[in-house]
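Participant: Following is a predicted model, sequence given first.
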Amino acid sequence: MMLNFFDQFMSPTFLGLPLIVVSLTAPWALYPQPTARWLNNRLITLQSWFINRFTQQIFLPISTPGHKWALMLTSLMLFLITLNMLGLLPYTFTPTTQLSLNMALAVPLWLATIIIGMRNQPTHALGHLLPEGTPTLLIPILIIIETISLFIRPLALGVRLTANLTAGHLLIQLIATAAFVLLPLMPTVALLTTALLFMLTLLEVAVAMIQAYVFVLLLSLYLQENV
C-alpha cells in the first residue's frame, strides 16, 4: 500500500501517550550540566564556549535591560537546534514540523517583547508604526500597513521554521524513494540519486541549525526594538 508522504509529520502516539512529549523532553537529557570544577572535560568546555559566543553575538547590539533575556533565548536556541537535528535521524519525529508548536513558541515571546516596549517606552514603541517625515495623506495607510506587519511577525516566525523543515524532510523522502525504486531498474542512476540524497542530507543539517539561529535572531531583533 502506498503511504502518504505527509504521514511522517503526524504526531505519533504509543499506548495513548503522545510521543511529541518525549521528543520535547529529549534535548534536556542530552546536554551535560556544567560543574563547579576548575577543569571540565572537552564536551562541557566546548558547550560552554559555544553558549558564550552565541550569547555575546546575539546580545551585543541589545541594550542592557534586554540582557535579562539571555538565558531564555540561549536555551531556546539549543532546544530548537537539538529538536531539528534529532528529527533527521531515522525513525524519529520532528516536533518543529508542527505549526502549532512553533506558533506556541513564537507568539508568547513576540507578545512579551511588545508588552515590554509598551510598558517601558510607549512613545518609542508606537513610533515604529509611523516613519518620520511621512506625508499627511499617507499617514493612515502606513499606520495600517505597519500594524499588519507587526501582527504578522509571529506567524512569519512559525511558518518559516515549519516550511523549511517540512520541505527538507519531504525532499529527502522523495529522493530516497526514487533511489529505492531505481535501484533494480537503473543502478547507475540510483547511485547518482543516492549521492544527491547524501548532499541533500548535509544541506538539511545546515538548514536545521540555521533555522534555529534565525528564529532566535529575529526574536532578539524584536526585543532590540522595544528595550
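Facilitator: In hand now; what should we look at?

Participant: contacts, neighbours, all on C-alpha from now
Facilitator: Fine.

Participant: now for the biggest helix by length in the chain, which elements pack on it?
Facilitator: Across the chain, the longest stretch assigned as helix under DSSP state H is helix 187-226. Here helix 187-226 touches helix 42-59, helix 70-86, helix 99-120, helix 122-127, helix 153-182, going by 3 or more C-alpha pairs under 8 Å, 6 or more residues apart in numbering; DSSP states H and E.

Participant: Now the third one: buried residues?
Facilitator: In other words, helix 99-120. By neighbour count on 16 or more other C-alpha atoms under 10 Å, the buried set for helix 99-120 is 99, 102-103, 105-107, 109-110, 113-114, 116-118.

Participant: Same check on the longest one?
Facilitator: For helix 153-182, the buried set under the neighbour-count rule, 16+ other C-alpha under 10 Å, comprises 153-154, 157-162, 165-166, 168-169, 171-173, 175-176, 178-179, 182.

Participant: ok, back up a step: export the buried residues of helix 99-120 as JSON lines, with columns for distance to residue 29.
Facilitator: Shown next, in JSON lines, are the buried residues of helix 99-120 (distance: C-alpha to C-alpha, whole Å):
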{"residue": "99", "distance to residue 29": "24"}
{"residue": "102", "distance to residue 29": "21"}
{"residue": "103", "distance to residue 29": "24"}
{"residue": "105", "distance to residue 29": "20"}
{"residue": "106", "distance to residue 29": "24"}
{"residue": "107", "distance to residue 29": "26"}
{"residue": "109", "distance to residue 29": "24"}
{"residue": "110", "distance to residue 29": "27"}
{"residue": "113", "distance to residue 29": "29"}
{"residue": "114", "distance to residue 29": "33"}
{"residue": "116", "distance to residue 29": "32"}
{"residue": "117", "distance to residue 29": "35"}
{"residue": "118", "distance to residue 29": "38"}
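
Participant: Put this next to the previous one:
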Amino acid sequence: MTLSFFDQFMPPIFMGMPLTILAMTLPWALLPTPSHRWVGNRLIALQNWFLNRFTRQLLLPLNSGGHKWALLFASLMMFLLTLNILGLLPYTFTPTTQLSINLGLAVPLWFATVIIGMRNQPTIALGHLLPIGTPAPLIPILIIIETISLFIRPLALGVRLTANLTAGHLLIQLISSGAFILASLMPAVAITTAAILFLLTLLEVAVAVIQAYVFVLLLSLYMQENV
C-alpha cells in the first residue's frame, strides 16, 4: 500500500472506532493536579505561575465584564498547548491539524462573543459594522464588507491553526525522510540535514506555543469588542 505524506493527518482508528476523542482527552491526564497545600512541588508551582502570568497578560485590555472568561481562556490555552506540543512526539496524533476540530472550537466561542455583544450592548455591537464618518454612498458597501469580515472570523481562527501546524508537520516529515535516505549515500549531507531538522523541530515547538496563544488572544479581542 502506497502512503502519502498526508496520511499522518488521518485520524487513528482502532477496531473501527476513531481515537480522536482519546487523543484530545489524554493530555489532561498529564497535567499536574493542583493541591490545597500551601507549598506544592516545582511542577505545580511552574504551572500556576504560567497560568497566572498568561491570564493577567490576556485580560489586561479587558474590562471587568470580560474577566468572567478567565477560566475558559486559561483552560483553552492549556488544552491547545498540550495538544500542539504532544503532537510533535513520534507515533502521536495531533487533533488540532483537523479543520473540523478547530472550527468546532472557534465557531461556538466566536458566536458566544457575538451573542454577548448583542445582549449587553446591541447599539455598540451593531455600530462596529459601520465606521464613524463614512460617506453616505459607501454605507451599504461598508456594511456588507464588515458583515462578511465578522462571519469570516471563526473560519480564519480555525484555518490559521490548522494551516500552521499542518505545514510544520509536513516540512518535518519531508526533511526527516531526506535525512534518512541520504544517510547511506551522503553521510555529510545527512548530518547537515539532521541539524536543520533539529532546528526546525525547535521552531515547530515555538509555533505550537504561539499558535495556541494567538487563538486565545484573538478570542479575547473579539470579547473585548462586545463587553
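Facilitator: Okay, I see it. Fair warning: this is a prediction, and the values are worked out from it, not measured in the lab.

Participant: What's the TM-score once they're superposed?
Facilitator: Scored against TM-score structural alignment, normalised by the length of structure 1, the superposed chains reach a TM-score of 0.98; 227 aligned residues with a C-alpha RMSD of 0.8 Å.

Participant: quick one on the thing from earlier: angle of the longest helix of structure 1 against helix 70-86?
Facilitator: 170 degrees (axes from the mean of the first three to the mean of the last three C-alpha atoms, to 10 degrees).

Participant: any chance of the helices and strands packed on helix 187-226 of structure 1 in a markdown table, with distance to residue 25 of structure 1 too?
Facilitator: Shown next, in a markdown table, are these (distance: least, C-alpha to C-alpha, whole Å):
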| stretch | distance to residue 25 of structure 1 |
| --- | --- |
| helix 42-59 | 19 |
| helix 70-86 | 10 |
| helix 99-120 | 14 |
| helix 122-127 | 36 |
| helix 153-182 | 19 |
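
Participant: Which of these sits closest to residue 209 of structure 1?
Facilitator: Of all those, it is helix 70-86 that lies closest to residue 209 of structure 1, at 5.4 Å by C-alpha to C-alpha.

Participant: Show me what that closest one is packed up against.
Facilitator: Counting by 3+ C-alpha pairs under 8 Å, 6+ apart, helix 70-86 of structure 1 packs on helix 19-30, helix 42-59, helix 187-226.

Participant: aligned partner of residue 45 of structure 2 in structure 1?
Facilitator: Aligned by TM-score structural alignment, residue 45 of structure 2 pairs with residue 45 of structure 1.

Participant: That match: neighbouring residues, count only.
Facilitator: The burial count assigned to residue 45 of structure 1 is 13, neighbours taken as other C-alpha atoms under 10 Å.

Participant: Also residue 145 of structure 1?
Facilitator: Residue 145 of structure 1 - counted by other C-alpha under 10 Å - has 13 other residues nearby.

Participant: so how far is residue 211 of structure 1 from residue 177 of structure 1?
Facilitator: 26 Å (C-alpha to C-alpha, to the nearest Å).

Participant: try residue 77 of structure 1
Facilitator: In this view, residue 77 of structure 1 and residue 211 of structure 1 are 10 Å apart by C-alpha to C-alpha.

Participant: In CSV, list the helices and strands packed on helix 70-86 of structure 1 along with distance to residue 124 of structure 1.
Facilitator: Conversion of the helices and strands packed on helix 70-86 of structure 1 to CSV gives the following (distance: least, C-alpha to C-alpha, whole Å):
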stretch, distance to residue 124 of structure 1
helix 19-30, 37
helix 42-59, 20
helix 187-226, 8
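
Participant: which of those helices is buried the deepest?
Facilitator: Of all the helices and strands packed on helix 70-86 of structure 1, helix 187-226 carries the top mean neighbour count, a mean of 17, counting by mean count of other C-alpha atoms under 10 Å.

Participant: orientation of it relative to helix 153-182 in degrees?
Facilitator: 170 degrees.

Participant: relative orientation of helix 187-226 of structure 1 and helix 42-59 in degrees?
Facilitator: Using the same axes, to 10 degrees: helix 187-226 of structure 1 against helix 42-59 is 50 degrees.

Participant: That's all I had, so thanks and see you.
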